[in-house]
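Participant: structure for the following, please:
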Amino acid sequence: MTDFQATRAMFDLPDGVTYLDGNSLGPLPAAAPERMARAMRGEWGEMLITGWNKAGWMDQPARLGDRIGRLIGAPEGTTVLGDTLSIKVHQALAAALALRPERRVILSDSGNFPSDLYMAQGLVEQLGRGHELRVVAPEEVEAAIDEDVAVTMITEVDYRTGRRHDMPALIAKAHAAGALAIWDLAHSAGAVDVDVAAADTDFAVGCTYKFLNGGPGAPAFIHVAPRLIDEVQPALSGWLGHADPFAFEPGYRPGPAIARMRVGTPPVLAMAALETALDIWDGVDMTDLRAASLALGDRFIAGVEAACPELELATPREHAQRGSQVSFRHPQGYAVMQALIAQGVIGDFRAPDILRFGITPLYLSEGDIDRAVDVLAAILRDKSWDRPEFHARAAVT
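Facilitator: As a prediction, this is how the structure comes out:
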């Protein structure tokens, strides 16, 4: 049984703050500053360039990739870290299209994260071979999968509403139609009970700075199914994806298995911070996490609907259709959220009218949920959100 009081103590959370934005940026693991200092002084400072060998920097992407793989149901040796999520989306999509050269349709949905769609649009233009990015409503994805589709590219949990797709069902439909499936797990890894092997996922990608708490700009990961990895030809053939990076050959030879999905030099300091976050996960059972997340989410929905009737629930009530966030709509959602943040309840806003709240049992309790409901209700009751400073848009919402 997971001890969530113990995991809460492993984070450095500011006093007086109720943090409901782990779906956007996880909080600081308490052990991270010391680990970062050790990496900087004891490794970079003392070892200098020998740290690549002595401190194991070169092995970080694969070693930490396997630790993330355990959280998403991926077999050992099929997940690797490095670069950004957009880069990993590009890698997966280019590889999938190359494996289905006779097909031209990339199928996605309007709830997908825009950056994924941007990467697909750019790749279509770059290839110049008549590919089409076909975008349908989330609930229409299954019906839209046909024999024209080369690959489905879906984010499992909608970043705005928290709606969760049925990954196994959509993968089965894609495979039956001869298509491949890419899944973006940015709002799934560390949030819900994912099993990419059981679902027979072809490619999975995700970031580590949200529910995995790796820190701002922490590296992304990519998983490739073992049955495909030796067929995949990397579109981004970076030096660390080479079979022998330090041979410095003029021509590219892809590395073995998942190593070929590496691109650039590992972000050593960022991975040091991520390592401390993954230490916390060693004591977490994902079944316990999911049950606690749903219970806290139900409590938040019930509390807000009872106290804030002017808000409209945007997140599915059904557990199977919900990720680990709860979203509500309000015409002045941005100002309401700024007023909440000013009182120490931190969520975030997504256009045009979504207030998002991440439900993260690693460090949230029932008391935190109840405080958030009370503060939100008071802000709406008193209309204290309607002040000029709360309407002023910042660069990051």
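Participant: only C-alpha atoms for contact and neighbour calcs from this point on.
Facilitator: Noted.
Participant: ok, and the closest non-adjacent residue to the residue nearest to the spatial centre of the chain?
Facilitator: Against the mean C-alpha coordinate of the chain, by CA atoms, centre = their mean, the closest residue is A186 at 1.4 Å. Take A186 and drop its neighbours on the chain: the residue closest to it by CA to CA, 6 or more residues apart in numbering is G206, 4.4 Å away.
Participant: before we move on, the earlier item: right, and the residue nearest to the centre of the chain touches V205 too?
Facilitator: Yes. Assessed by CA atoms under 8 Å, A186 is found in contact with V205 at 7.4 Å.
Participant: can you pull the contacts of D184?
Facilitator: Residues near D184 by CA atoms under 8 Å, 6 or more residues apart in numbering: 89, 153-156, 204-206.
Participant: one more, please, to line up against the first structure:
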Amino acid sequence: MDRLEVPHASLEVEAAALDADDPLAAHRAAFVGAETSLIYFDGNSLGRPPRATAERLARFVTDEWGGRLIRGWDEAWMDLPFAIGDRIGALALGAASGQTVIGDSTTVLLYKLLRAALDAQSATDPERVEIVVGRDDFPTDRYLVEGIAAERGARVVWVEVDTSRGVDADLLRAAVGPRTAVVLLSHVSYRSGYLADGPALTRIAHEAGALVLWDLCHSAGSVPMDLDAWGVDLAVGCTYKYLNGGPGSPAFAYVAARHQHRLTQPVQGWMGAADVFSMGPQYRPADGMRRFLSGTPPVLGMLAMQDTLDLLDEAGIDAIRRKSIALTDFAVRVADGILGPLGVSLASPRDSAERGGHITLSHPAMRAVTARLWRGDVIPDYRDPHGLRIGLSPLSTSFIETLAGMRAVADALRAEA
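Facilitator: Just a heads-up that it's a prediction; the model follows:
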């Protein structure tokens, strides 16, 4: 008998039992493609589309865009960035209304808030010229920090991290000081899935007199947050991962109410002006979150995420987090049982309290394994060095699907070997 047959059989029983007991199992049917044999392990990069979105988009084209035409701006579209932003804030971020807005891409919003925070801090205290960021943060974050530092004559302080983890309290304490202006942190590390301690790291930054800007791209819609209670200053996150907004859907920005009046965002466009339609000779920023907009709101790009917000409202972020933990715990156990003997190691935290919605599995053959899996309709993604990321979106992923995908990884590893 193959020594893997018994573990495989027991895992099949466990996966079926977990699906039977899953209170969120019925939500899987709400997503396009969930009924097919394709195995999707990349919901942490691009979420599956909700079925309702196709109908929403069609109705918008015929009824609102086609029927109301330019009247749509006065009737609804001008308010969408704030209405949807507030809903994301309430359902996913722990943010009171008036602090979250849908705007540009993640990169542009990070630039706006980071640059605005640095300038505000330096204006108050010219000695505060340092930006602290993790060496293993997502490339956009690191590139922006370097660019803004060069642009504004600031200095980058790099936090050296273990690529299987992320920035923790000890590392941050050692990096901040009286010259720190802004700290840019990832709530969930894009490579390892490490879940940072939001309130603790925010407190450490504040004790040093710094502002903190959180990148929420890999946690929004998957991990509960309480930005207001944590005392967070600023945050940015994307909407095409766990919020299922679609390819390139616009990002959101959070600015705590106490900071909105003192921050001047650097991309001055007509939509952020105090009187948008006065077409005045000079720019005067609007009050509140409107001042953080620049150009015309991406109305089409904001439509799809509303259906996931409906699901999020129905399921509740705490229930989603419970299933996320159960999925990643199960994936880790399967990896230990059927991939460990093949030389695979876990490059993510084992403790679920320190882990977001994805895990990374390490093996020298993972780049080739990923390509082989994609050809067979099993879709994880690859990150250097040697990392296969398993992204498990709680609303659209089942335990049976997770087990089938992990078995496919084992088969691909054997084939490569």
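Participant: got a TM-score for the pair?
Facilitator: The pair, once superposed, lands on a TM-score of 0.93 when counted by TM-score structural alignment, normalised by the length of structure 1; 381 aligned residues with a CA RMSD of 1.5 Å.
Participant: got a PyMOL select line for the buried ones in the contacts of D184 of structure 1?
Facilitator: Only the buried entries of those go into this PyMOL selection, using 16 or more other CA atoms under 10 Å:
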select buried, resi 89+153+154+155+156+204+205+206
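Participant: out of the contacts of D184 of structure 1, which one sits closest to Q126 of structure 1?
Facilitator: V89 (15.0 Å; CA to CA).
Participant: residues contacting the closest one?
Facilitator: 116, 119, 184, 205.
Participant: T276 of structure 1 too?
Facilitator: T276 of structure 1 neighbours (CA under 8 Å, 6+ apart): 29, 31-32, 35.
Participant: any idea how far it is from P216 of structure 1?
Facilitator: 14 Å (CA to CA, to the nearest Å).
Participant: and if you look at R253 of structure 1?
Facilitator: From R253 of structure 1 across to P216 of structure 1, the span is 33 Å (CA to CA).
Participant: also H175 of structure 1?
Facilitator: From H175 of structure 1 across to P216 of structure 1, the span is 36 Å (CA to CA).
Participant: do the same with V124 of structure 1
Facilitator: 30 Å.
Participant: more neighbours: which of those two?
Facilitator: Neighbours were counted for V124 of structure 1 and for P216 using other CA atoms under 10 Å; V124 has more, 19 against 15.
Participant: helix or strand for the more buried one, which one?
Facilitator: helix 114-127 (DSSP states H and E).
Participant: can you check L97 of structure 1 too?
Facilitator: helix 85-99.
Participant: which strands and helices sit next to the next helix or strand after that helix?
Facilitator: Sequence-wise, the next helix or strand downstream of helix 85-99 of structure 1 (DSSP H and E) is strand 105-109. Counting contacts by 3 or more CA pairs under 8 Å, 6 or more residues apart in numbering; DSSP states H and E, strand 105-109 of structure 1 packs against strand 132-136, helix 141-144, strand 149-155.
Participant: now strand 105-109 of structure 1 and strand 149-155, what's the angle there?
Facilitator: Per axes from the mean of the first three to the mean of the last three CA atoms, to 10 degrees, the angle that strand 105-109 of structure 1 makes with strand 149-155 is 20 degrees.
Participant: strand 105-109 of structure 1 corresponds to what range in structure 2?
Facilitator: Mapped onto structure 2 using TM-score structural alignment, strand 105-109 of structure 1 covers residues 130-134.
Participant: report the separation between L346 of structure 2 and I400 of structure 2.
Facilitator: Counting by CA to CA - L346 of structure 2 and I400 of structure 2 are separated by 21 Å.
Participant: spit out the contact partners of S293 of structure 1.
Facilitator: So S293 of structure 1 contacts 324, 359-361 (CA under 8 Å, 6+ apart).
Participant: can we see that at 6 Å?
Facilitator: 359, 361 (CA atoms under 6 Å, 6 or more residues apart in numbering).
Participant: K241 of structure 2 too?
Facilitator: 43-47.
Participant: residue in structure 1 paired with G231 of structure 2?
Facilitator: Using TM-score structural alignment, G231 of structure 2 lines up with D200 in structure 1.
Participant: so where do the strands sit in the stretch 1-150 of structure 2?
Facilitator: Under the criterion DSSP state E, counting those that start in this stretch, strands of the stretch 1-150 of structure 2 are mapped to 39-40, 100-102, 130-134.
Participant: can you say which of the ones you listed is packed in most?
Facilitator: strand 100-102 (a mean of 31; mean count of other CA atoms under 10 Å).
Participant: please name the nearest non-neighbouring residue to Y242 of structure 2.
Facilitator: Closest to Y242 of structure 2 by CA to CA, 6+ apart is G221, at 5.2 Å.
Participant: what is the neighbour count of that neighbour?
Facilitator: Residues lying near G221 of structure 2 (other CA under 10 Å) number 29.
Participant: same deal with V232 of structure 1?
Facilitator: 20.
Participant: show me the contacts for the counterpart of it in structure 2.
Facilitator: Matched by TM-score structural alignment, V232 of structure 1 corresponds to L263 in structure 2. L263 of structure 2 makes contacts with A116, as judged by CA under 6 Å, 6+ apart.
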